[in-house]
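Undergrad: model this:
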Amino acid sequence: MRGADILVEMLIGYGVEVVFGVPGDTNVPFYEALQLQEGRIRHVMARDERSAGYMADAYGRFTRKPGVFECPSGAGAMYSLPPVAESNGSSVPVILLTIDIPLPGEGRGVLTELDCARLFEPVTKMSVQVKSAEKLPEIIRRAFRVACSGKPGAVHLQIPEDMLLAEVDPARISLHVESECIEFPAYPTLPPPEKLDTIISLLTGSKRPLIVSGGGVNRSCAGAQVTELAERLNIPVCTTMTGQGTMPDDHYLAVGVIGDNGFHPHANWALEHADFVLFIGSRMGSVVTIGWTFPKITLNKRVAQIDIDPEIMANNYENVVSVQGDAGLVLARLIDLVPADVDAGRSQEWVDQLNDLRANFWANAEALLSSEATPLRPERAVRCFNEALELYGKPAFIYSDAGTPTPHMTRFLKLKDRKTRFAIPRAFGGLGSALPATVGAWFADKERRPIGMFGDGSFGMSVGELETLVRLQVPAILLLFNNGTFGWIKGLHRLKGHNQCFGVDFTPPRGQAIAEAFDVKAWTATNSQELDAALASAFAHTEGPCLIDIHVESIADRVPPVYSWLNKRGRDPLSIDAEDVRYF
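TA: This next block holds a predicted model:
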């Protein structure tokens, strides 16, 4: 067998259905082997290595399987770095294969020579160079084991081209796979029983308990278990922005999003006033704790953590107890431990209080959500999307870039269908991910509509992937928030008192015209009526991708719902008043 055939056989053995990538000089042998197995594994050509990485990232986020992508040597590897770093930082299982120059060329000035193993080492769980074709099966097994076990993350394999061309005696190797490592979580763990008893005791002994569900819950697909535990114990649930969708937003125990960006005032208030808080799958980083300044009443000795990664335990607060284990597995055991005679009424006053605050927030937000001001306000755009998504009545995979859509979508998006998932890349906040991510989302599950949300700055970074969407006939709905600026950065300039902003404005793209040039069905919306009509047409359009060019107010014109920004403007971030906060 050739090394390339071994590699493809191992990928098929691990259940890899699709490999995203970009062709180059060095990966021709890999493509030849993929072509021979075309009915068993598919290759999806992207137009840029970074885009291929974001496709794999979305596939890994929306399934339990690692997303796999490949690239040629040199610049291809360098372009692959941003999505790999994002996946690893966001605990998404991804495997990158860089097909590199032949080993004999090392150190001899060969074009595109690069020490890729060292390049990716700081941003992956494992980064190794393959130096023997016979070791390919062993290294592939290790790659899947590392990507899917413990805290999931990214793995990089640097495979020299001559390793793929080498002939290997099949009798000298084993092509077996570890069935436990085909999906995440591989080898899930449980803590000692006494720790689970302690958690139950703390939850049942508190009058104002609170559960905070983080991205780790979504990664473990454990939302149903969080919901069941909360219902059994009558405990309200907040989420981090990456934990959104843990339970339906209209559930009586679903309080809202905590933290800095797109927070709900009543959710942050709940975190400050709870007498015991259980964090599940959250590292309690700077966004959740608003730079470790909130809650004002310290969380020390009134918080516990459940997380698969013991390294993040009690880093920022003194935990009552730290529980290491897979969220889904730990929650299932906790549910079994709930006493039959638990007093659900002990926390009813607390639940009622939070629901009153939540109802007041949404009542006060109505003025913003129904505003017909021009330019179209982001809050109104979210209301239009919520209504269209509910009318559509089918599950979707929603992937939003970290920029313009984030604060208002996080605050006002309402997810009522448990099968609908919402993802934002939050590790490094890079732009340019959402458009290509719809390709990965589509291959993750073709029963769920892929929806990408991004600003015009992001659109300019990945517009070439419109061709990929058309070529593959992916029925993605693309929402372009168009206002001619890097709005988040411009808002920061103004927040610091610089009204004459520098280096942040550009010519607004003609989104509809650009999309139509790629044969993408497209509409332009400048007000709520046009947006309602465009969304209805977009959800009805299932033959290929479509785009809505939404001309929307910039977050640089009015302070968005960001706790630290409102605080800096001298406003009370916990106020539920629906007021326009200007920079000047």
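Undergrad: CA only for contacts and neighbour counts going forward, please
TA: Fine.
Undergrad: Tell me if I'm right that Leu157 and Lys125 touch.
TA: No. Applying CA atoms under 8 Å, one finds Leu157 not in contact with Lys125, separated by 11.2 Å.
Undergrad: Please say which of the two ends up with more neighbours.
TA: Between Leu157 and Lys125, counted using other CA atoms under 10 Å, the more crowded position is Leu157 (24 against 20).
Undergrad: Which of the three states applies to the more buried one?
TA: Secondary structure for Leu157, judged by DSSP: H, G, I helix; E, B strand; the rest coil, is strand.
Undergrad: That one: what's it in contact with?
TA: Leu157 sits next to Ile95, Leu96, Leu97, Thr98, Ala117, Ser127, Val128, Gln129, Val130, Ala143 when contact means CA atoms under 8 Å, 6 or more residues apart in numbering.
Undergrad: Apply 6 Å and report the result again.
TA: Leu97, Ser127, Val128, Gln129 (CA atoms under 6 Å, 6 or more residues apart in numbering).
Undergrad: Please enumerate the strands of the stretch 151-300 of the chain.
TA: Using DSSP state E, counting those that start in this stretch, the strands of the stretch 151-300 of the chain run over residues 154-160, 209-213, 237-239, 254-257, 276-280.
Undergrad: of all those strands, which lies closest to Glu349?
TA: strand 209-213 (11.4 Å; CA to CA).
Undergrad: Run the angle between that closest one and strand 276-280 for me.
TA: 20 degrees (axes from the mean of the first three to the mean of the last three CA atoms, to 10 degrees).
Undergrad: and this one, so I can compare the two:
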Amino acid sequence: MKMNGSQILIQALIDQGVDTIFGYPGGSVLNIYDALYERQEDIRHVLTSHEQGAAHAADGYARSTGKTGVCLATSGPGATNLVTGIATAYMDSVPVVAITGNVSTDLLGRDSFQEVNIAGITMPITKHNFIVQRVEDLAATVRKAFIIANSGRKGPVLIDIPKDVTAAVTEYVRLPKFRIRKLPKVDETEFANAMEVIKEAKRPLIYAGGGIISANAMRELMRFSKQMDIPICTSIMGRTAVPYDYDLYLGLVGMHGTPVANYATLNADLIIAIGARFSDRVAGNREEFGKNAKIIHFDIDASEISKNVHSDISIVGDARYILKHMLEVMPTTKHTEWTKTLKDFRTKLGLPKPKAGDMVDPRDLALTLHTIVGEDAIIVTDVGQHQMIMAQYYQFSRPRSFVSSCGLGTMGFGMGAAIGAKIANPNRPVILVTGDGSFHMNMNEMATAVSEHLPIVVLIFNNHVLGMVRQWQTLFYEHRYSQTTIDRQTDYVKLAEAFGGKGLRIRTRHDIVSVMQEAMNSDVPCIVDCWIDKDDCVYPIIPPGKSAKDIIIGN
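TA: Prediction:
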């Protein structure tokens, strides 16, 4: 069957299992949008308000499902507007295929109108990118992009297509849906060494990251922890790898981790890192992290081994495969004294309790929110104090129910990501928890949520400041508040109504239940303006570059 390049692109995406594209049209992709018009019954296009919103929506779609998110933009500014979203997906290993149009091949390199070398720009923040210069290569390139995005350590791939390629005609040969490339077999000698060290450990600790969720290894992780009686702490990316009420779960580790998780890293004689990368927000002072422990690192990406913290034993491979293999060969073990020590420590020193009084305490809000929305809800966040509070206090029990930019820390991520998560999960409640600083960055996507009839709840922690930056100025800059008191005059209730949504307000803690219940029952997108204290800080906190010994518990 003969097709033009645009028709081939859409058919190839459908062949790879794509049902939704997030995008924004423009001159260089007009042919592609014409093909989308022809196939609108077969593939859904969501028109965002800005290309960055499209990239974040594709990301949220992918994180909440494990599928590949797809976004589409025109050349020049359309393409560059995707960059922050692509970088966000890259830092958190999220499979996204970003498609951009470009000027015709004969205009490339001539500083043509809306021309930009998007492949060059995105080279450091993609797993791979393609410039398709022959229509005959287009279908195969699409399939390769999906293979690369989903094989090994997942991540974004960019396909740049000049306009003349989208118009050229060739014979289309359907290609099968992508298959993930197999990894090399695990080194059995290193595996045997790791098993012996685990057997000998008296105070072992599992440090689980986002790789557990990416590999769908949550069940295997829990079984291994139970079989070997080993406590688990997680990075923020691994937050939903373990249910909040699992008796061996210690909570988050690192800068805003629980006292007991950080205590465990100081006192463990073995740390087993699985699908985690010892980022600065976890390790802090790299020379001090796990100083008294041997470290075993299991990761799918060889470049992560000993990059930040030296590993005594390392195995490159898929987390699920490695955990299954260990379950087959490891005996049932008990570490009664160690687990009792940690439980006693947690009883004596837990996370700070919500404060009494009429003013809304964000911790109380996070705990109460769970009782209202239920365990089926997907919580999306922007970046800042609200993000940390939700990661610390919200009682997550299902994998992929926490969607947040953890590596890049992208303020403005939330609205697009919430849209993507809701479209991918229409029957699940989706709540965006954001700050007034983050929300102002991409609040234009409220228009998209209204147009697409998505009853998302947007809960704004409104303290009139850039909360996390202000907290650092309080703790580390002697209260010099430079440009962090934003004090916008935005009326969020009226704003919601102007967009065609619903607006509500929480002034005191007594309003939380009734207002949030009303918001959850809304059939249109709803913004909830929640007033909180500008001086409220997130604790515990380990100062940047310090170790768990320097933890500030707070009040």
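Undergrad: Can I get the strands of the stretch 151-300 of the first structure in JSON lines including distance to Gly455 of the first structure?
TA: Formatted as JSON lines, those follow (distance: least, CA to CA, whole Å):
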{"stretch": "strand 154-160", "distance to Gly455 of the first structure": "27"}
{"stretch": "strand 209-213", "distance to Gly455 of the first structure": "28"}
{"stretch": "strand 237-239", "distance to Gly455 of the first structure": "24"}
{"stretch": "strand 254-257", "distance to Gly455 of the first structure": "22"}
{"stretch": "strand 276-280", "distance to Gly455 of the first structure": "31"}
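Undergrad: which stretch among the ones you listed comes nearest Pro378 of the first structure?
TA: Once the strands of the stretch 151-300 of the first structure are compared by CA to CA, strand 254-257 is nearest, at 17.9 Å.
Undergrad: Off-centre distance for the closest one?
TA: Relative to its chain's centre, strand 254-257 of the first structure lies at 18 Å (CA atoms, centre = their mean, to the nearest Å).
Undergrad: Same question for stretch 193-209 of the first structure.
TA: Using CA atoms, centre = their mean, the offset of stretch 193-209 of the first structure from its chain centre is 30 Å.
Undergrad: for the first structure, longest helix please?
TA: Ranked by residue count and defined by DSSP state H, the top helix of the first structure is helix 348-369.
Undergrad: mind listing the helices for the stretch 401-550 of the first structure?
TA: Here the stretch 401-550 of the first structure has its helices, by DSSP state H, counting those that start in this stretch, at 406-412, 434-444, 456-462, 465-472, 487-495, 511-517, 528-540.
Undergrad: Single out the most deeply packed of these.
TA: Neighbour counts (mean count of other CA atoms under 10 Å) averaged over each of the helices of the stretch 401-550 of the first structure peak at helix 434-444, with a mean of 29.
Undergrad: Which residue numbers in the second structure does that one align to?
TA: Mapped onto the second structure using TM-score structural alignment, helix 434-444 of the first structure spans residues 414-424.
Undergrad: mean deviation (superposed) between that stretch and the first structure, please.
TA: If you overlay the two and look at stretch 414-424 of the second structure, the average distance to its match in the first structure is 1.3 Å (mean CA distance after the TM-score superposition for the first structure).
Undergrad: Tell me which residue of the second structure lines up with Gly403 of the first structure.
TA: Match for Gly403 of the first structure (TM-score structural alignment): Gly384.
Undergrad: these two touch, right, that match and Met468?
TA: Yes. Using CA atoms under 6 Å, Gly384 of the second structure is in contact with Met468, at 5.3 Å.
Undergrad: Show the contacting residues for the match of Gly403 of the first structure.
TA: Gly384 of the second structure sits next to Met468 when contact means CA under 6 Å, 6+ apart.
Undergrad: ok, so what distance separates it from Trp472 of the second structure?
TA: From Gly384 of the second structure over to Trp472 of the second structure the distance is 11 Å, taken as CA to CA, to the nearest Å.
Undergrad: residues touching the counterpart of Lys343 of the second structure in the first structure, list them.
TA: Applying TM-score structural alignment, one finds that Lys343 of the second structure aligns to Asn355 in the first structure. With contact set as CA under 6 Å, 6+ apart, Asn355 of the first structure has no partners.
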